[in-house]
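In: My questions concern the predicted model and sequence given below.
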Amino acid sequence: MDARLFNQKIQTTYKQAALLYKRTKVASSEQREELLEQSLEELRITLEELHVAEEEILAQNEELAIARSQVEIERQRYLDLFEFAPDGYIVTDATGKIREANRAAAKLLNVPQQFLVGKPLINYVPSEQRQAFRIQLQKLDRLQQLEEWELTFCPRQGIAFDAAVTVSSMYDASGNLKGWRWLIRDITARKQAEAAIRAVQLQNLQLQEAAKLRAHFLAIMSHELRSPLNAIVGFSQLLLRQTQSALPQTQENMVSRILNSGKHLLVLIEDILDFSKVEAGKLTLKLEPLNVVDLVIATTEEMHCLAEQKHLKLQRSFAIKSSIISNDSVRLRQILLNLLSNAIKFTEVGKVEVRVWELGSDRIAIAVEDTGIGIAPEDLQSIFQPFRQGNQTLTRQHGGTGLGLAITDSLVKMMGGKISVESKVEQGSTFYVELPRRVREQQ
């Protein structure tokens, strides 16, 4: 019950009391007694109704007190959120003068809160941006809200900073603009990070372009170098066969050196050409059924003479029931040759052994083990990286491009396999290659 209804009940009670008074004045003694009894009953009923109304008003007052307390709590919560927010909050009137500002805003603009009130916000915008600032404020009357507006602010006696500003319009009950709410966030660190990222992206693009140019250059130069070398190797072989009995021993030795050096240089160029194909993504596998045991035997026979020159034992062992697999025979042979040549190159005493075994029904494993100089633990992480060799001082004695293991690693991955190494210095190394029996085209 509201106050108006309660007041009406009180007025009704007054009127009933006045009517009772008039009736008793004009009535006889007998009528007065009856009229008094009737009027007292009516007054009792009216007082009960007033008591009920009083209880309702008391309950409503309690509800209002509770609501007022909740409103005060929410108001204080809003003030705390406004005051202690990490970003700057400012409230301006329709002319752009500051009416409220929280602590973060005062810190950003380097002005105490009490001195910010009444100052135009445009005072803290650089002079060259003020015209654009005024134009944007005029647009705000139509937009009602603007998010992530990037502005530069100049604090008092401070360094200018970049800010992301979100502005929303405030209106009175009649719909007239009465001001704006401003959220100001310092994005200097973000802008610096974005600039750094752009610089890194630009650098990456430049590196990618340089890598493409390098790969293209390597491919062209490898072809250009290989053509005359093929001629040198071919004519050297022909010269040795046709004139072996006619040439003096010294000249024959010279031709043999030319032939061996040409072959060695061809191997290096082949490595560079293969690596450039891998980098350019142009290396493909020609899959066919092949006998892995026969392939290992033929490859080790090719390397047998090199092992004999260093008095090394070249051994092989097989633990495989079905030796037929699907792979690229040329590239699988290249993997074996790279691992075997490295093993022989870095082994002075002992043996080199090739082992082949099955891993379940769908995978095989190949290991090349040697008793050579081994690889230091700190070099194991980079052994498969291009142009890197385990011990640069030792390997310079043996030559090479440093691409053999990088090419081997790429070929194994193309086949859907994986390669790993175990090694101890002066105790030898073992390279493990795990491959699927049937290499798929998409790999």
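Out: In hand now; what should we look at? On a predicted model such as this, the values are computed, not experimentally measured, just so you know.

In: Could you use CA atoms for every contact and neighbour count after this?
Out: OK.

In: Report the contact partners of Ser423.
Out: Residues counted as contacts of Ser423 (Cα atoms under 8 Å, 6 or more residues apart in numbering) are 374-377, 429-430.

In: let me fix that: Lys310
Out: Applying Cα under 8 Å, 6+ apart, the residues contacting Lys310 are 348-349.

In: can you tell me how far it sits from Leu268?
Out: Going from Lys310 to Leu268 by Cα to Cα, to the nearest Å gives 22 Å.

In: just to revisit the earlier point, take the contacts of Ser423 and keep only those in strands.
Out: Among the contacts of Ser423, DSSP state E puts 429-430 in strands.

In: Three-state assignment for Gly402, please.
Out: coil (DSSP: H, G, I helix; E, B strand; the rest coil).

In: Could you report the neighbour count for it?
Out: Other residues near Gly402 come to 22 when the count uses other Cα atoms under 10 Å.

In: where does the closest residue to it other than its chain neighbours land in three-state SS?
Out: In this structure, Gly402 finds its nearest non-sequential neighbour in Phe387, 4.4 Å apart by Cα to Cα, 6 or more residues apart in numbering. Classification of Phe387 by three-state DSSP places it in coil.

In: so Phe387 makes contact with Leu403?
Out: Yes - assessed by Cα atoms under 8 Å, Phe387 is found in contact with Leu403 at 5.6 Å.

In: Compare the two and say which one has the larger neighbour count.
Out: Shown here are Phe387 and Leu403; by other Cα under 10 Å, Leu403 has more neighbours (22 against 14).

In: here's the one I want to compare it with:
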Amino acid sequence: MGLAMNWRRYLPHRLSSQLLLFIGIAVTLAILLVSTVFTYQSVKRERAQINENIQFLVKNIEAVSAALILSKDVEALESVLLLNAKFPLVDGILIVDTKNRVLSEVIKVDGFPEPLFTNKTTIPHLAEEALDTATGKTAEANWKNDFLPPDVQLENWYPIQAGSWLASIRIRYSLTELHDRTARQWRHTLLYAMTAALANFFMLVLMLRTPMRVLQQTTAFAEHLSEHIGEQTTIYHGTQEFYALGNALNVLSVQLQYQRQTMDEQLAHTQAILDNVVDGIITIDSLGTIRSFNQAASRIFGYVEDEVIARNIRMLMPEPHRSAHDGYLKNYADGGAAKIIGIGREVEGMRKDGSLFAMDLAVSRALDHDELIYIGIVRDISERHRLDRLKSEFVSTVSHELRTPLTSIHGSLKLLEGGVAGALPDAAIKLVSLAQKNSQRLILLTNDLLDMEKLAAGKMSLQLSQVDLLSIVKQSILDNGGYGLNYQVQYVLGAHPQSCLVIADAARVPQILANLLSNAAKFSGDSHQVDIRIILRDGKARVQVEDHGPGISNEFQGQIFGAFAQDNNGNTRQQGGTGLGLKITKSLVIAMQGEIGFDTKIGNGSIFWFDLPLATSEAKEQAERRMDIAP
């Protein structure tokens, strides 16, 4: 492969020289080929003509000499041979009888035939192939002889017959004249080819001189086009190709000028956006070196751009993230899992004055001229955290202040409904019952709000231990049976193992089940049954709660575990609820190192499920180490 490609280095570097070389070689080869074909055909025709002439000569001698041999008229036979020996190329003619005795022989001496008298015997060689008289061997037929006949003397033997074999005749002929004539013809062919090649060369020089000069000018224009965008080159009209090339370069020059103007405008527009965007945008390379730092990032961190460019991004991080950052980049580059890249999360940043603040960080990766870079978008969420704390404190305070009087009101209404203060009129009983139910709803809402506040603040204390999940499920079905009857729904325990021990909080698992069972009852539609199953798999216990209602709409599926989330299916508010149950349920399951999810099909109901780790020795040890778990 290397040798096949090295021939290019021997070529001239200029296109005009290469064209002259290739076209000259092509034309020369074409002329040689045509001349060779004509010369070859000419030689072939002459050889065929010689063979035909020899055959004619033999037949002529045979026709005359047969009678002379029978009459033994040697003198007349000699006269016949002398006459036929004058034939061109013939060097000698010999006739021998059936006993190989020479009857008559004529040879050429200085171009004139003379009789030769001899008493020797000659054995004829009756074969189709000619013999080389110098070697006594059959003359070889090969491609070289087809192009240039050899300078040799050949002989052929033929029988003379007149009803029977009378004698044999030998014809000797020379190819010297044909050889010399063919050699001259080949020399003329080469001379004509060289002359034509030189004429072609000079014609090519004249024809290519102007186009090559135009090509050089066009090349020079193209080389400096980046420095002279918008300028035009002179168009050569001599050939369509050069005209198209020049015109294309002129169009390209105009387009580049327009694109440069457009790019400058886009860069100015993009820079204006980057300078005025609220979020900080920072780009770094694969080593963590800062490459760009917009004005919003300067406002957030307190650094001006020149203070951070070409420095490591670690300067904007507090410990322990500062020390671990380079290792994280290297691990990610080596194929490790992404912790922030492509995911985003809340982290702490450090300002120039050393103060820490909460920020949202989203990082993506990109290629800049085949170099990997990372783009970070930073948003200061300190104010949002402050407002969240105020909101949580407000909700917590209000909830605490409401729960005690609501409990008292609810208890008093229950007593009135029970007749402690005496019999009430029917209208009063209806009003008291309505007030009692709504106070109960307010108490549940208050408890949900308090649970949410605890989960959000990380103050929810969970007591993880080994619990009997099957017993809790059975008890929850009994405890919530009355609630299901309000919706004419019955809870049915389906497939389950004989025993099932998991690591969980024994007080919170019933709360999770109550939320799922109540939801299933409310959204069972025309069905009167909710199925509960317990399945063991992959070291976990999965509890499934299946209703046979209308299912969950596609629009609501992504929001179902959000706070105050309720599907707007036309009857949600009629079903009641705060919209916090599933949010709390998910937080509790995750806090117990479990998973929660759902499967739904429009028109065929939904299955809500949660997984809890089975009680193993390893799980028990982890539970003992994690008694207080934040969501």
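Out: Sure, I can see it. Only a predicted model underlies this, so the values are computations on that prediction, with no experimental measurement involved.

In: still on that earlier bit, what's the counterpart of the residue nearest to Gly402 of structure 1 in structure 2?
Out: Using TM-score structural alignment, the partner of Phe387 of structure 1 in structure 2 is Phe564.

In: whereabouts in structure 1 does the one helix or strand Asn145 of structure 2 maps to align?
Out: Here Asn145 of structure 2, judged by DSSP states H and E, is contained in helix 143-147. Helix 143-147 of structure 2 lines up with nothing in structure 1 when matched by TM-score structural alignment.

In: Then stretch 161-181 of structure 2?
Out: Per the alignment by TM-score structural alignment, stretch 161-181 of structure 2 matches no residues in structure 1.

In: Any buried residues in that stretch, and which?
Out: If you call a residue buried by 16 or more other Cα atoms under 10 Å, then stretch 161-181 of structure 2 has these buried ones: 166-175, 178-179.

In: ok, back up a step: the match of Phe387 of structure 1 and Leu582 touch, don't they?
Out: No - applying Cα under 8 Å, one finds Phe564 of structure 2 not in contact with Leu582, separated by 9.1 Å.

In: Can you work out which residues contact both of the two?
Out: By Cα under 8 Å, 6+ apart, Phe564 of structure 2 and Leu582 have no common neighbours.

In: What's Leu455 of structure 2 aligned with over in structure 1?
Out: Under the alignment by TM-score structural alignment, Leu455 of structure 2 pairs with Val278 in structure 1.

In: Three-state assignment for that match, please.
Out: Following three-state DSSP, Val278 of structure 1 is assigned to helix.

In: contacting residues for it?
Out: For Val278 of structure 1, the contacting residues are 407, 410, by Cα under 8 Å, 6+ apart.

In: ditto for His496 of structure 2
Out: By Cα under 8 Å, 6+ apart, the residues touching His496 of structure 2 are 470, 533-535.

In: List only buried entries from those residues.
Out: Among those, those classed as buried by neighbour count (16+ other Cα under 10 Å) are 470, 533-534.

In: So which of these sit within strands?
Out: Among these, DSSP E puts 533-534 in strands.

In: Turn the buried ones among the contacts of His496 of structure 2 into TSV, including distance to Asp380 of structure 2.
Out: What follows is the buried ones among the contacts of His496 of structure 2, written out as TSV (distance: Cα to Cα, whole Å):
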residue	distance to Asp380 of structure 2
Leu470	47
Arg533	46
Ile534	45
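
In: which one of the buried ones among the contacts of His496 of structure 2 sits closest to Val509 of structure 2?
Out: Val509 of structure 2 has its nearest neighbour among those in Leu470, at 11.1 Å by Cα to Cα.

In: The closest one matches what in structure 1?
Out: Match for Leu470 of structure 2 (TM-score structural alignment): Val293.

In: Would you mind confirming that that match is in contact with Lys321?
Out: No - using Cα under 8 Å, Val293 of structure 1 makes no contact with Lys321, being 10.4 Å away.

In: Tell me where structure 1 has helices.
Out: 3-26, 29-84, 103-109, 113-116, 130-143, 188-243, 249-280, 292-309, 329-345, 377-380, 392-395, 404-414 (DSSP state H).

In: Looking at those helices, which is nearest to Leu151 of structure 1?
Out: Nearest of the helices of structure 1 to Leu151 of structure 1, taken as Cα to Cα: helix 130-143 at 8.6 Å.

In: which residues of structure 2 does the closest one align to?
Out: Taking TM-score structural alignment, helix 130-143 of structure 1 hits no residues over in structure 2.

In: which residues touch that helix?
Out: Contacts of helix 130-143 of structure 1 (Cα under 8 Å, 6+ apart): 122, 146, 168-169, 177.

In: so which of those residues comes closest to Ser227 of structure 1?
Out: Closest approach to Ser227 of structure 1 among the contacts of helix 130-143 of structure 1 (Cα to Cα): Leu146, at 67.6 Å.

In: who are the neighbours in contact with that closest one?
Out: Taking Cα under 8 Å, 6+ apart, we find Leu146 of structure 1 in contact with 140, 165-168.

In: What's the local residue count around the nearest residue to Tyr432 of structure 1 once chain neighbours are set aside?
Out: Nearest residue to Tyr432 of structure 1, sequence neighbours excluded (Cα to Cα, 6+ apart): Ala367, at 4.5 Å. With neighbours defined by other Cα under 10 Å, the count for Ala367 of structure 1 comes to 22.

In: Give the equivalent position in structure 2 for Ala367 of structure 1.
Out: So Ala367 of structure 1 corresponds to Gln544, using TM-score structural alignment.

In: what's near enough to touch its match?
Out: Gln544 of structure 2 touches 531-535, 607-610, counting by Cα under 8 Å, 6+ apart.

In: 6 Å instead?
Out: Listed by Cα atoms under 6 Å, 6 or more residues apart in numbering, the contact set of Gln544 of structure 2 reads 532-533, 608-609.

In: spatially speaking, which residue is in the middle of structure 1?
Out: By Cα atoms, centre = their mean, structure 1 has its centre lying nearest to Ile197, at 12.3 Å.
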